[in-house]
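Colleague: coords below, sequence missing:
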């Protein structure tokens, strides 16, 4: 089964909670805090495996969640970090964020990796909060939640040569003759509905991968006949082999067929017009083909086109060897890297940022809903998830951070008074003037 599109859910592991604990050695009175930090959650990583050719695995498993970090331990021991979850994908996989439409990564090389959902940091244990004034703090942070998102995977077949053309022009027959591939062949349209790959071996260490792409029709660039599903596979091929039914067995003009398919490819992606192309004049074993080929060459000459034409018969195997050797020579002259600028390599990058004195940004917004003041802030939301509200010291620390961010002052300026209700996310607090 060939699957070239999938939508999956990924979530990085949550960080482990920090621990509140104290040293209790026999001969160490008032030993102080000994709660360790929680471990970091695991990342979800996509890694390219050149042994895969389809996204069929994601048809049956759609949720990928990394493990959470371990909780902090006593005696100041750090909880273990969780292992990363590595998900194997085939080369040519495009990873797209489902909410924003942003391209997360374009994975083309074997063993290439990208982190698609980062794990959360572990919470700090109470040993981290010891100060000269508070030598025995009972504060510990909760672990940070791991990143979660829905992503769409699109597979664009990685092949050296792509066979394109109208349905029933002989693409599948040609692939079956030149390789060990066994595509479905039938005397009706759209026999091929998914790409088929085959390795063409010319001997002497020369070989290349050929893809039989599903037949295109007029209007494919607008999605007619699943056009977009088929055309995206053309983007990764280094050479386009355009197969034309030169005998016109279905009553169409071969030259018009060639022009229409080229136009659809151009409308889908203008850069594909620059892709090297050869024309395969198939079904030359039929009497009408010779006359049509002469007319085809004449029309190309009148239009100023100069693309090589190889007359063949996929059924009798006539003329195939010169075609294959010419394609191999062309491939030798083309760089191995994909030709489109849209292919984005995922590289190792280091980003340097200025360290802030305050861990939390002053990025809050205050609005009023009747008698309730609503405070919205990504930093506060993050702080609340990491704060343990079951301890008095945790609540006091939370209030102190809000005051340092300037939220108390801003609320007073907006008219907040003693007893006023303040809403932060799903929590409601009572505003109290500090005496």
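Modeller: Looks like it arrived, so ask away. Please read these numbers as outputs of a predicted model, since none were measured by experiment. Numbers count the residues shown, from 1 in each chain.
Colleague: CA only for contacts and neighbour counts going forward, please
Modeller: OK.
Colleague: Is residue 278 in contact with residue 309, as I believe?
Modeller: Yes - here residue 278 reaches residue 309: they are 6.3 Å apart, a contact under Cα atoms under 8 Å.
Colleague: all helices for the stretch 151-300 of the chain, in order.
Modeller: Ranges of helices in the stretch 151-300 of the chain, per DSSP state H, counting those that start in this stretch, are 171-178, 227-231, 254-268, 288-302.
Colleague: Any idea which of those gets closest to residue 66?
Modeller: Comparing the helices of the stretch 151-300 of the chain against residue 66 with Cα to Cα, the closest turns out to be helix 227-231 (31.3 Å).
Colleague: In addition, the following structure is provided for comparison:
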């Protein structure tokens, strides 16, 4: 199944390279039998580097390649020759990847741009050769520094989906159906909670050969910001959407209350999410007549609202117009 290729969380083991040892070499030439120290420094160990790649959209490749090791630095040589640096090891990830310390859960950095490079494990420094330790009281030091040890440990990579529009709603609000109708995406669709276990991305064609990207974010439940259900892993993806499209079904017991619960989950997780542009779409509206729609409108919050039906293809072009004009306004 295509959705199985979407992996948004992996834990990987990274080890940098050890620094090369400094040289204890003594200068020995035909006419200079006791020439003193000339040992060079050791080379730096290789770094482990995380690199952004806009051609990638999943962390699937790291699910089966969880260990990355950089090369060790080379030892220094005579005639003050510095040892070669160990080759760096690169880990390519999609733009929108967060890198965390596995023990503290602290965010180390975020990959926001294609080609961005960040060191996740620094290579050990090369040791200094014996030339650095020559002094007036010790003209022939017979010692040098070893290289610094490698650095190793587990690191967490999390992916935030980058899309223009994020669909926000409870399970079974009709998000997957809407995405499948508006785009070529084929998400799983069924009448039970958490059909969508991973975000699905779809490209929605618009007038004049234009398009925008829509993400079907897995359904929120009340208490998601506390990690209930599949909570925090879902909310993470919403942070990178330009516009939030709230989807509440027409057969909801209280549409306004359901919208407020969804808004509150976002607020509790990250208050800045509510600074984004928002649209409220009442799905499954083919079951409503004009009189019911007018009655519902009186109870709705003060934001852009549209009644739609994915199955009956009702007001879908109007929805795309509203989305495009809102995005273009930004």
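Modeller: Thanks, I have it. Since the structure is predicted, the reported quantities are computational estimates derived from the model, not experimental observations.
Colleague: TM between them?
Modeller: TM-score for the superposed pair, counting by TM-score structural alignment, normalised by the length of the second structure: 0.92. Supporting figures: 326 aligned residues with a Cα RMSD of 1.9 Å.
Colleague: As TSV, the helices of the stretch 151-300 of the first structure with distance to residue 204 of the first structure and mean neighbour count would be great.
Modeller: Output for the helices of the stretch 151-300 of the first structure, formatted as TSV (distance: least, Cα to Cα, whole Å; neighbours: other Cα atoms under 10 Å):
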stretch	distance to residue 204 of the first structure	mean neighbour count
helix 171-178	16	22
helix 227-231	33	20
helix 254-268	34	18
helix 288-302	33	15
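Colleague: Tell me which of those sits nearest to residue 114 of the first structure.
Modeller: Ranking those by proximity to residue 114 of the first structure (Cα to Cα) places helix 227-231 first, at 24.7 Å.
Colleague: what residue of the second structure takes the place of residue 147 of the first structure?
Modeller: Using TM-score structural alignment to pair residues, one finds that residue 147 of the first structure aligns to residue 151 in the second structure.
Colleague: Nearest to residue 58 of the first structure, out of the helices of the stretch 151-300 of the first structure?
Modeller: Of all these, it is helix 227-231 that lies closest to residue 58 of the first structure, at 17.7 Å by Cα to Cα.
Colleague: The closest one aligns to what range in the second structure?
Modeller: Aligned by TM-score structural alignment, helix 227-231 of the first structure corresponds to residues 231-235 of the second structure.
Colleague: what's the average per-residue distance for the matching stretch once overlaid on the first structure?
Modeller: After superposition onto the first structure, stretch 231-235 of the second structure sits on average 1.4 Å from its aligned residues (mean Cα distance after the TM-score superposition for the first structure).
Colleague: outside of that stretch, which residues touch it?
Modeller: Contact with stretch 231-235 of the second structure is made by 199, 217, 218, 219, 220, 221, 223, 224, 225, 226, 266, 269, as judged by Cα atoms under 8 Å, 6 or more residues apart in numbering.
Colleague: How about stretch 280-290 of the second structure?
Modeller: Applying Cα under 8 Å, 6+ apart, the set of residues contacting stretch 280-290 of the second structure is 173-174, 245-251, 303-312, 314.
Colleague: A strand includes residue 330 of the first structure, no?
Modeller: No - read with DSSP: H, G, I helix; E, B strand; the rest coil, residue 330 of the first structure is helix and lies in no strand.
Colleague: Identify the residue of the second structure aligned to it.
Modeller: Residue correspondence, TM-score structural alignment: residue 330 of the first structure in this structure matches residue 326 in the second structure.
Colleague: what's the answer for residue 164 of the first structure, then?
Modeller: Checking TM-score structural alignment: residue 164 of the first structure goes with residue 168.
Colleague: My understanding was that that match contacts residue 246; is that so?
Modeller: Yes - applying Cα under 8 Å, one finds residue 168 of the second structure in contact with residue 246, separated by 4.7 Å.
Colleague: ok so, going back, would you mind checking the contacts of stretch 280-290 of the second structure for buried ones?
Modeller: For the contacts of stretch 280-290 of the second structure, a neighbour count by 16 or more other Cα atoms under 10 Å gives the buried set as 173-174, 245-250, 305-310, 314.
Colleague: Please report how far residue 94 of the first structure lies from residue 217 of the first structure.
Modeller: Separation of residue 94 of the first structure from residue 217 of the first structure (Cα to Cα, to the nearest Å): 25 Å.
Colleague: more neighbours, these two?
Modeller: Neighbour comparison, residue 94 of the first structure and residue 217: the larger count goes to residue 94, with 22 against 19 (by other Cα atoms under 10 Å).
Colleague: Let me see the contact set for that one.
Modeller: Going by Cα under 8 Å, 6+ apart, residue 94 of the first structure touches 103, 104, 105, 106, 107, 153, 154, 155, 156.
Colleague: and if you look at residue 189 of the second structure?
Modeller: Taking Cα under 8 Å, 6+ apart, we find residue 189 of the second structure in contact with 176, 177, 195, 196.
Colleague: Also residue 276 of the first structure?
Modeller: 238, 239, 240.
Colleague: you'd agree the first one is up against residue 158?
Modeller: No - look at residue 238 of the first structure against residue 158 with Cα under 8 Å: they stay out of range, at 9.1 Å.
Colleague: Nearest spatial neighbour of the residue most central in space within the second structure, chain-adjacent residues omitted?
Modeller: With distances taken as Cα atoms, centre = their mean, the residue of the second structure nearest its centroid is residue 97 (1.9 Å). In this structure, residue 97 of the second structure finds its nearest non-sequential neighbour in residue 159, 4.4 Å apart by Cα to Cα, 6 or more residues apart in numbering.
Colleague: Next, count neighbours for that neighbour.
Modeller: Neighbour count for residue 159 of the second structure, taken as other Cα under 10 Å: 25.
Colleague: again, but for the one 4 residues further on
Modeller: Neighbour count for residue 163 of the second structure, taken as other Cα under 10 Å: 21.
Colleague: quick one: the strands in the stretch 201-350 of the first structure?
Modeller: Secondary structure of the stretch 201-350 of the first structure (DSSP state E, counting those that start in this stretch): strands at 206-212, 239-245, 277-282, 309-311.
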